[in-house]
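S.K.: got a sequence here, can you build the structure:
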Amino acid sequence: MALKRMDNVGIVVDDLEEVVAFFRELGLELEGRGMIEGEWAGRVTGLGDQCVEIAMMRTPDGHSRLELSRFIRPPVVADHSNAPVNALGYLRVMFAVDDLDETLDRLGKRGAQLVGEVVRYEDAYRLCYIRGPGGLLIGLAQELG
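M.R.: Predicted coordinates for the structure are as follows:
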């Protein structure tokens, strides 16, 4: 049996409106929104009685998705939003962009802050990490050449 694809990466957020607007500014498309609740949902996650508002965001090429979730119940139990990149767990998502400087300018107007600095990796990429809404750690990469 072979792996077919990666469907999405899930990110728990506090302010769904702000995060959706941020990722739209980055260039993702809102694929859909909705409430997830009921006995079946709690069985899948192991959380029991849950109510979650989600927004599914899709990259322009249609191959990758982010599932943004705002938990109404049960409440969020941990906050990793300020964890450094070397902390255990899933901490960042990396996006390829056409123009890194222009992207940083647009996202900076939405409150994104550069972590460290923009660096050049050989003749292949310009790279950086930013902190977005709620402290989300996001990588940006511009291919060179």
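S.K.: from now on I want contacts and neighbour counts done on CA atoms only, so please keep to that.
M.R.: Noted.
S.K.: tally of neighbours for residue 47?
M.R.: 13 (other C-alpha atoms under 10 Å).
S.K.: before we go on, could you also do this sequence so I can check it against the first one:
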Amino acid sequence: MALKRMDNVGIVVEDLAGAIDFFRELGLELEGRATIEEEWAGRVTGLGDQHVEIAMMRTPDGHSQLELSRFLRPPVVADHRNAPVNALGYLRVMFTVDDIDETLARLRKRGAQVVGDVVQYKNAYRLCYIRGPEGLLIGLAQELS
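M.R.: Coordinates of the predicted model:
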């Protein structure tokens, strides 16, 4: 049996509307929103009685999704948003963009800050990390060839 695909990456946020706006500005499309509090959801996550608002964001090519979640119950138990890139666990999502400078100009209007520098890797990519909404770590890559 072979792996078929990766469906999505999940990010927990406090301000769901703000995160949706930010990722829309980046170029993702809002696929849908829902509130989930059914018994099955608490069983699959191991959280028991949970109540969560989610938004599914899709990349323009239709192949990748980002699931933004805002937990109303149970309360959030840890905060990794300001962890550096060398911390253990899932820390960042990388997006390929057409023009990194134009993308940064748009995202700065929504509070994004470049973590280090925009750098060039050989003749292949321009890359940077930014802190987006709520300090989320996001990578941006621009293909050069």
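S.K.: wait, residue 92 of the first structure sits on residue 132?
M.R.: No - using C-alpha atoms under 8 Å as the test, residue 92 of the first structure is too far from residue 132 to be in contact (10.7 Å).
S.K.: common neighbours of these two, please.
M.R.: Common contact partners of residue 92 of the first structure and residue 132 (C-alpha atoms under 8 Å, 6 or more residues apart in numbering): residue 138.
S.K.: contacts only, for residue 30 of the first structure.
M.R.: 20, 24, 55, 56, 57, 58.
S.K.: now the host helix or strand of it on the second structure. Mean distance?
M.R.: For residue 30 of the first structure, the host element (DSSP states H and E) is strand 29-37. Mean deviation of strand 29-37 of the first structure relative to the second structure after superposition (mean C-alpha distance after the TM-score superposition for the first structure): 0.4 Å.
S.K.: so how far is residue 109 of the second structure from the nearest residue to residue 98 of the second structure once chain neighbours are set aside?
M.R.: Leaving aside its sequence neighbours, residue 98 of the second structure sits nearest to residue 142 (C-alpha to C-alpha, 6 or more residues apart in numbering; 5.9 Å). As judged by C-alpha to C-alpha, to the nearest Å, residue 142 of the second structure and residue 109 of the second structure stand 20 Å apart.
S.K.: of the two, which one has the most company?
M.R.: Using other C-alpha under 10 Å as the criterion, residue 142 of the second structure and residue 109 rank with residue 142 on top: 19 against 11.
S.K.: all the helices of the second structure, in order from the start?
M.R.: 16-26, 39-45, 100-108 (DSSP state H).
S.K.: nearest to residue 62 of the second structure, of the ones you listed?
M.R.: helix 16-26 (14.2 Å; C-alpha to C-alpha).
S.K.: what's the mean distance for that closest one versus the first structure?
M.R.: Looks like 0.2 Å for helix 16-26 of the second structure (mean C-alpha distance after the TM-score superposition for the first structure).
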